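Peer 1: Provided below are the primary sequence and the corresponding predicted coordinates.
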Amino acid sequence: MIHVTVYRSNNEITAFELTGHAESGPYGYDLVCAGVSAVSIGAVNAVMQLCEADLNIEQGDEGGYLYVSLPRSLEKATMDNVQLLFEGMLISLQSIEMEYNQFMRIRNK
């Protein structure tokens, strides 16, 4: 199962963590894993390119782990844009969770 943890402070996303594997299909054909990966990596890439924000990123060597945190030094306008993109990511992940909740769980901390 994929576990998504979203960390917030003052109602803003400060970090998120993805762990585990969906195991909803054979390796290389797991649509839930592919969807979660595409949404999360796409959001990270969008933030880095469109907002020019240097994110703190940790990834597992064999997949199944992604931790992304925001630097504390972002200007307000940049932070607002980052929040919008990450909230959009979260909406997409929630859509996947609604359809495939036996393979994925999202929690907020």
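Peer 2: Thanks, I have the structure now.

Peer 1: switch to C-alpha atoms for all contacts and neighbour counts from now on
Peer 2: Fine.

Peer 1: okay, which residue is most central for this structure?
Peer 2: The centre of the chain sits closest to Ser40, judged by Cα atoms, centre = their mean, with a distance of 4.1 Å.

Peer 1: Spatially nearest residue to it (excluding sequence neighbours)?
Peer 2: Excluding the flanking residues, the one nearest Ser40 by Cα to Cα, 6 or more residues apart in numbering is Met89, at 6.5 Å.

Peer 1: try this one side by side with the last:
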Amino acid sequence: MIQVTVYRTKDENIRSFEISGHAESGPYGYDLVCAGVSAVSIGAVNAVLELCDIDLEIKQGEEGGYLAVNIPNNLSPDERDKVQLLFEGMLISLKAIEMEYNKFIQIRQK
């Protein structure tokens, strides 16, 4: 199962998130849940890097199945708003996957 954990600040902004595990909803290379989660999460990270020009702290597993992203604390209010919008959009897409495939993905927020 894929575990998504989103960590928020006291004012409900996303400060970091971690995605780990494998969906195992299909054969290796044909797992649609894993492909969807990967596309959504990596797409959001790439959007922040490219559109916001912000250096994120990113950790990835050597063989896939793990992604951790920390958002810097020293962002301007405008930068923070842009990053939050992109990562909240990611979370909406991940929740849509979870609604359809809840045996293979679980989202928690802390």
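Peer 2: All right, it came through fine. Note that the coordinates shown come from a computational prediction; the quantities given were computed from them, not determined experimentally.

Peer 1: Find me the equivalent region of whichever strand or helix holds the residue nearest to Ser40 of the first structure in the second structure.
Peer 2: Element membership of Met89 of the first structure [criterion: DSSP states H and E] is helix 76-99. Applying TM-score structural alignment, one finds that helix 76-99 of the first structure aligns to the residue range 77-100 of the second structure.

Peer 1: average offset between that stretch and the first structure?
Peer 2: Averaged over the aligned pairs, stretch 77-100 of the second structure sits 0.2 Å from the first structure after superposition, using mean Cα distance after the TM-score superposition for the first structure.

Peer 1: hang on, the earlier thing: ok, now which ones touch the residue nearest to Ser40 of the first structure?
Peer 2: Residues touching Met89 of the first structure, when contacts are defined by Cα atoms under 8 Å, 6 or more residues apart in numbering, comprise Val39, Ser40, Ala43.

Peer 1: Of those residues, just say which sits nearest to Tyr100 of the first structure.
Peer 2: Using Cα to Cα, Val39 is the member of the contacts of Met89 of the first structure that lies nearest Tyr100 of the first structure, at 14.9 Å.

Peer 1: Now do the same for the closest one: its match in the second structure.
Peer 2: Under the alignment defined by TM-score structural alignment, Val39 of the first structure is paired with Val40 of the second structure.

Peer 1: Surely that match and Ile92 touch.
Peer 2: No - with contact taken as Cα atoms under 8 Å, Val40 of the second structure and Ile92 are classed as non-touching, separated by 9.8 Å.
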